[in-house]
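**Student:** next come a sequence and a model predicted from it.
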Amino acid sequence: MIFDDDNPEWTEKDFRDTRSPHEVLPPHILAAFPRTRGPQKAALKVPVSIRLSPEVVDYFKAGGPGWQRRIDEALRKVAGVDTP
C-alpha cells in the first residue's frame, strides 16, 4: 500500500466527524456548485447491475442526459407497469 502524507486514508473517526458542506463552506463557495441534488426523500429506485449490449447503451446515450431514465421507461412499457 502506498501512503500519501497529503491524503491519508480515512479512519472511522474521520467518517464520524464529517459535516455537510453547508455547515463549513461560505455561501460564495457553495454558489459555485448550484446543481447539487440534495438528499433523496425516498428510495424510489433500486440500484442494480445489468449487462446490456453496446448498441442498446449507445442508442439511449445518443439521446443525451437522462439515458438511464429512458431505459427505465422502455422497460416499464415492456413490463406493462404504469409510470410513477
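**Tutor:** Alright, I've got the coordinates.
**Student:** C-alpha from now on. contacts and neighbour counts both.
**Tutor:** OK.
**Student:** and Asp72, how far from Ile50?
**Tutor:** 12 Å (C-alpha to C-alpha, to the nearest Å).
**Student:** over to Gly64?
**Tutor:** Distance from Gly64 to Ile50, by C-alpha to C-alpha: 20 Å.
**Student:** looking at the two, which has the bigger crowd around it?
**Tutor:** Gly64 (9 against 5; other C-alpha atoms under 10 Å).
**Student:** against His22, how distant is the more buried one?
**Tutor:** Counting by C-alpha to C-alpha, the gap from Gly64 to His22 is 31 Å.
**Student:** neighbours of Pro47, how many?
**Tutor:** Neighbour number of Pro47 under other C-alpha under 10 Å is 7.
**Student:** and here is the other one:
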Amino acid sequence: MGDDFFQRAELHVPPKQAVTMRLDADVLSWFKEQGQGYQTRINKLLRAYMLAHQRRRP
C-alpha cells in the first residue's frame, strides 16, 4: 500500500464509556500487577468474550 492509502485512511475506534463495576479484589489486583494498561486488557478480554458469544447465536 502506498503513501496515498495511509494519507486517506481513517481510524475508527469504538467510543469508550466510563462505568462503575464491582470486581473481586484479587481479580483487580492481578490485572493491576500486570502493569499499566490493565483496563485496556480487561476491555479486550470482555470484547473477546462478547464476540465469542455473538457467534454462537443462531
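**Tutor:** That came in fine, so what should we check first? Computed from a predicted model, the values in this text were never measured in an experiment.
**Student:** please state their TM-score.
**Tutor:** Here the TM-score for the pair of chains, by TM-score structural alignment, normalised by the length of the second structure, is 0.60; 40 aligned residues with a C-alpha RMSD of 1.9 Å.
**Student:** quick one, longest helix in the second structure?
**Tutor:** In the second structure, taking DSSP state H as the definition, the longest helix is helix 38-56.
**Student:** that helix - contacts with which helices or strands?
**Tutor:** helix 25-33 (3 or more C-alpha pairs under 8 Å, 6 or more residues apart in numbering; DSSP states H and E).
**Student:** quick one: the helix it packs on aligns where in the first structure?
**Tutor:** The aligned range for helix 25-33 of the second structure in the first structure is 54-62, by TM-score structural alignment.
**Student:** in that stretch, what counts as buried?
**Tutor:** Neighbour-count burial for stretch 54-62 of the first structure, counted by 16 or more other C-alpha atoms under 10 Å, picks out Phe60.
**Student:** so what touches that stretch?
**Tutor:** 67-68, 70-71 (C-alpha atoms under 8 Å, 6 or more residues apart in numbering).
**Student:** between those, which is nearest Phe15 of the first structure?
**Tutor:** Gln68 (30.7 Å; C-alpha to C-alpha).
**Student:** and the corresponding residue of the first structure for Pro15 of the second structure, which of the three is it?
**Tutor:** Matched by TM-score structural alignment, Pro15 of the second structure corresponds to Leu44 in the first structure. Classification of Leu44 of the first structure using DSSP: H, G, I helix; E, B strand; the rest coil returns coil.
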